[in-house]
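*Asks:* okay, here's the prediction I keep looking at, along with the sequence it came from:
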Amino acid sequence: MTTVLRSVLYMPGANDRALEKAKSIPCDGLILDLEDSVAPEAKPAAREAVCAAASSGEYGRRTVTIRVNSLGTEWHDADLAAAAKAGPDGIVVPKVNSAAEVLGLVEAMERAGAPEHTRLWAMVETPQAIFNAREIAAASDRLAVIVMGTNDLVKELYAEHVPGRAPLLTSLSMALLAARAAGVQILDGVYNDVKDAEGFLAECAQGRQMGFDGKTLIHPGQVEPANEQFAPSAEAVEDARGLIEAFESAGSGVATYKNKMIENLHVESARRTLTIHDAISALG
């Protein structure tokens, strides 16, 4: 079954109202955050609240994950153990830099009793992680998603946030190649200006064209545009059905559709489009 992750929204773990509001937001996924959005003194209480929320069963069809604090911090071990026991769909770990770290995280999850359905989501957000992305993505069957941490990556590169993201394109492409080679999903990073609707749509379109499965978000207002941008359009669905029908009717290795030669690789892409469309339709 295809897991749809067009829109994955960060929600601050220390904010009870935000955790409640998340139950009605039409996003595909939630990242209940214990890291950047939570002050140090609030982290123990946020950990308790987030784990209770994740295990409540009150978020419907949404994919619910918990972002723990990163390896090496004073909160990481307790976060990971508590999140594993809560049994969300995924545990999001910031700044994963190597395959060895992936294996250590998976071992810690299993030691803490994480159920089989709780997968690891690794954030890739440093130059070291980009160079190790292929090994990270392929390190464990328990790793299901790569999450781009573009804000940290910009900082680490001494780069700038600019329209078109030219300073990040190499890193985005390398991580995307790694995810596809390993057969795991990959989410684009956040867009910081929540009032810039035009810029957000442009970045969603860029991410979709590159091949990302969806986008991480920081505001509920970004959810519906992301859902639309990362879903196959009605025209794409119609073309996929027509292409498959033309290929099957031809009864040979090649055929034509709308004056273009098509072969099996085009059919595979068309079937993927329909699989995604059907999975989105099933969400209701």
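*Replies:* Sure thing, it's come through.
*Asks:* make it CA atoms for all contacts and neighbour counts henceforth
*Replies:* Fine.
*Asks:* ranges for the helices of the stretch 1-150 of the chain?
*Replies:* Along the stretch 1-150 of the chain, counting by DSSP state H, counting those that start in this stretch, helices occupy 16-21, 43-54, 76-86, 99-111, 127-131, 133-138, 150-157.
*Asks:* pull out the buried residues from the second one.
*Replies:* Buried positions in helix 43-54, judged by neighbour count with 16 or more other C-alpha atoms under 10 Å: 43, 44, 46, 47, 48, 49, 50, 51, 53, 54.
*Asks:* returning to that earlier point: nearest to residue 268, of the helices of the stretch 1-150 of the chain?
*Replies:* Ranking the helices of the stretch 1-150 of the chain by proximity to residue 268 (C-alpha to C-alpha) places helix 133-138 first, at 23.2 Å.
*Asks:* before we go on, here's another structure to hold up against the first:
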Amino acid sequence: MQPQNVSTVTEFQLLGFQNLLEWQTLLFAVFLLVYFLTIAGNVVIISAVSQDARLQSPMYTFLKHLSFLEIWYTSTTVPLLLANLLSWGQAISFSACMAQLYFFVFFGATECFLLAAMAYDRYLAICSPLRYSFLMSPDVCTKLVAISWLTGVGTGLLPSLMISKLDFCGPNRINHFFCDLPPLMQLSCSDVYATEMAIFILSVAVLCICFFLTLVSYVLIVSSILRIPSASGRTKTFSTCGSHLAVVTIYYGTMISMYVHPEVHQSPEANKVISVFYTVVTPLLNPVIYSLRNKDFKEAVRKAMRRKCSIYGGRV
């Protein structure tokens, strides 16, 4: 007698924040506002960098790609979260769930690689200014960006394929606001040990290595800053690098606490709170930290706004 396929689940139901029913309306308003500001902020960055000739350095090229990625990264999870808050439980098909999982891992991994490349770029600019134009030429910058995206594409394949091969016999209720790895493995009726270990090793390879390289870059930057004779120069550079390191630490810290461990059985409520930081908060913080505090960028935004206002004013 042939064994039957026990993967009978054809759709999942995302529970979201059903434990906070009395806060659903407020949460919807807050997440909608944050999502709008995230999209608007990153669109402004892309427009300003694309239109201003002064913002064509490798740093702004990385920033433009990071902003483009953040738009899609947050759009992978937040719209479904907003729909869930309105409907108190959102159904998602098995194939759509696997697609969401793939794009979430793909964009998340790509962000890690881009953040590491941006830290390396800042290290070269501050620690090796005389060789910077040679070491970080437009060709090198393009290759680093391409490697980041292509590696992200490959990174997303392994977890999504392994999860899609698991058996799901029921129940089908995911105690999360998107199709994430830990709650999906908890629902499976298969032996998930091999999947857990593969995802653990992949998480260590991507998150810990990228975070280590980023951290080393900033340590070398700080050591170089300490040699700057001007107190005002040290303060300005410290402020910029400190802000960068703060948002990087939030992103990596929450991601590592979620995925870099062999056990997946953690508190679902804690998982949801941690996930909010890297799916909702950091995509909003990145445009603020990396660009809106930059003098050249703010001037480019003012110039672009004046141009648009003059165009629309002339039409009226």
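*Replies:* Happy to help now that I have it. Treat the numbers as computed from the prediction; the structure is a model and nothing was measured.
*Asks:* TM-score for the pair, please.
*Replies:* Put the two chains on top of each other and the TM-score (TM-score structural alignment, normalised by the length of structure 1) is 0.25; 125 aligned residues with a C-alpha RMSD of 6.6 Å.
*Asks:* and residue 227 of structure 1, which of the helices of the stretch 1-150 of structure 1 is closest to it?
*Replies:* helix 16-21 (18.3 Å).
*Asks:* could you say what helices and strands the closest one packs with?
*Replies:* Under the contact definition 3 or more C-alpha pairs under 8 Å, 6 or more residues apart in numbering; DSSP states H and E, helix 16-21 of structure 1 sits against strand 7-12, helix 43-54.
*Asks:* can I get these in JSON lines including distance to residue 264 of structure 1?
*Replies:* Below are the helices and strands packed on helix 16-21 of structure 1 laid out as JSON lines (distance: least, C-alpha to C-alpha, whole Å):
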{"stretch": "strand 7-12", "distance to residue 264 of structure 1": "30"}
{"stretch": "helix 43-54", "distance to residue 264 of structure 1": "42"}
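*Asks:* nearest to residue 31 of structure 1, of the ones you listed?
*Replies:* Comparing the helices and strands packed on helix 16-21 of structure 1 by C-alpha to C-alpha, strand 7-12 comes nearest, at 4.6 Å.
*Asks:* now the strands for the stretch 101-250 of structure 2?
*Replies:* Applying DSSP state E, counting those that start in this stretch to the stretch 101-250 of structure 2 gives strands spanning 173-174.
*Asks:* rewinding a little: looking at the helices of the stretch 1-150 of structure 1, which is buried most?
*Replies:* Comparing those by mean neighbour count (mean count of other C-alpha atoms under 10 Å), helix 133-138 ranks first with a mean of 24.
*Asks:* list the contacts of the closest residue to residue 271 of structure 2 other than its chain neighbours.
*Replies:* Closest residue to residue 271 of structure 2 apart from its sequence neighbours, by C-alpha to C-alpha, 6 or more residues apart in numbering: residue 258 at 7.0 Å. Shown in contact with residue 258 of structure 2 (C-alpha atoms under 8 Å, 6 or more residues apart in numbering): 271, 274, 275.
*Asks:* which secondary structure element is home to the first one?
*Replies:* For residue 271 of structure 2, the host element (DSSP states H and E) is helix 268-276.
*Asks:* picking up where we left off before, want to throw the buried residues of helix 43-54 of structure 1 into JSON lines with distance to residue 156 of structure 1?
*Replies:* Below are the buried residues of helix 43-54 of structure 1 laid out as JSON lines (distance: C-alpha to C-alpha, whole Å):
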{"residue": "43", "distance to residue 156 of structure 1": "25"}
{"residue": "44", "distance to residue 156 of structure 1": "29"}
{"residue": "46", "distance to residue 156 of structure 1": "28"}
{"residue": "47", "distance to residue 156 of structure 1": "28"}
{"residue": "48", "distance to residue 156 of structure 1": "32"}
{"residue": "49", "distance to residue 156 of structure 1": "32"}
{"residue": "50", "distance to residue 156 of structure 1": "29"}
{"residue": "51", "distance to residue 156 of structure 1": "31"}
{"residue": "53", "distance to residue 156 of structure 1": "33"}
{"residue": "54", "distance to residue 156 of structure 1": "32"}
